[in-house]
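Student: Here is a sequence together with a model predicted from it:
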Amino acid sequence: MPTGTLEHANVTVSDPDRSSQLMQDLCGWHERWRGKSQFGGNTIHVGDDAHYIAFYTSGAVAERYAKGQPLNHLAVVVDDLDGAEKVVADAGLEPFGHDDYDPGRRFYFFDWDGIEFEVVSYR
């Protein structure tokens, strides 16, 4: 039976540079690639050497979708939850849904395009 891992997620955003910078500040990731999308528009890949998020824009304002249509949230694991929350707040975004649970702690935030992120720490 095959096995696999999630290599990347591709999401449409209004400003790929802004979204890329937030994830670099939040997770210590780096920009892996940027360029024209095969379907037009621009894309920035930001992540580590094995996994990334592709932030795409077509240059037009994307139609907004309600949570869960089609994506509920993306989650990232960090080693310093309090530091991560400061990065989110300093970006002008509002952390919510704080929870301590077995085995970790977490909070959520919506980015500028309404994409929900979960930030979790298992320390």
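Tutor: That came through fine. Numbers count the residues shown, from 1 in each chain.
Student: Every contact and neighbour count from this point should use C-alpha atoms.
Tutor: Will do.
Student: which residues of the protein fall in helices?
Tutor: For the chain, applying DSSP state H gives helices covering 16-27, 81-90.
Student: let's bring in a second model and compare:
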Amino acid sequence: MAQAVLEHINITVSDLARTAAMLADLFGWKVRWQDPPGGSIHGGTSWHVGGDETYLAIYTQGGNLPPPDSYKTPGAANHIGVVVDDLDAVEAKVIAAGFEPHSHADYEPGRRFYFNDADGIEIEVVSYT
């Protein structure tokens, strides 16, 4: 059997357009698909943002729900890891977008840093080059 490939992860965000624009700007991704407003589970809306083979499904309920503490909530995502070729260039984009990189590390097999988006979602950016 061939190795399985992770296609997507679904995360809850407060603002679909803001999150999609951030992901497109920082990582060169695109909105691949959009739900009609209220067309998803629980009356929410989903968009798919990524490349041709993998993506993040971003979902919003439309209300202000408090974010869970991901490391204490079973089933919550702790962070999202994104591989890039030029770590320094992406870090400059992250800073220009108003986010604060943290937890820089340089160990095998690569260099990395983290930042939290406007919803507090932690994103790890790593380069193996």
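Tutor: Arrived safely, thanks for sending. Please read all numbers here as calculations on a predicted model, not as lab measurements.
Student: rewinding a little: for the helices of structure 1, which one ends up most surrounded?
Tutor: helix 16-27 (a mean of 18; mean count of other Cα atoms under 10 Å).
Student: could the helices of structure 1 go into TSV alongside distance to Phe109 of structure 1?
Tutor: Shown next, in TSV, are the helices of structure 1 (distance: least, Cα to Cα, whole Å):
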stretch	distance to Phe109 of structure 1
helix 16-27	12
helix 81-90	8
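Student: Can you show me the strands along structure 1?
Tutor: In structure 1, the strands defined using DSSP state E lie at 8-12, 30-36, 42-47, 52-57, 74-77, 96-101, 104-110, 116-121.
Student: Any chance of a markdown table for those, columns distance to Gln21 of structure 1 and mean neighbour count?
Tutor: Converted to a markdown table, these look like this (distance: least, Cα to Cα, whole Å; neighbours: other Cα atoms under 10 Å):
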| stretch | distance to Gln21 of structure 1 | mean neighbour count |
| --- | --- | --- |
| strand 8-12 | 15 | 14 |
| strand 30-36 | 9 | 15 |
| strand 42-47 | 9 | 23 |
| strand 52-57 | 11 | 23 |
| strand 74-77 | 15 | 14 |
| strand 96-101 | 21 | 11 |
| strand 104-110 | 15 | 18 |
| strand 116-121 | 15 | 20 |
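Student: and of those strands, who's closest to Glu63 of structure 1?
Tutor: Distance to Glu63 of structure 1, taken as Cα to Cα, is lowest for strand 8-12 among these, at 9.7 Å.
Student: can you put the strands of structure 1 in CSV and add distance to Ala84 of structure 1?
Tutor: Shown next, in CSV, are the strands of structure 1 (distance: least, Cα to Cα, whole Å):
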stretch, distance to Ala84 of structure 1
strand 8-12, 21
strand 30-36, 16
strand 42-47, 16
strand 52-57, 18
strand 74-77, 10
strand 96-101, 13
strand 104-110, 10
strand 116-121, 8
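Student: Could you verify my assumption that Leu129 of structure 2 touches Asp85?
Tutor: In this structure residue 129 of structure 2 is Thr, not Leu. Yes: contact criterion Cα atoms under 8 Å: Thr129 of structure 2 and Asp85 qualify, at 6.4 Å.
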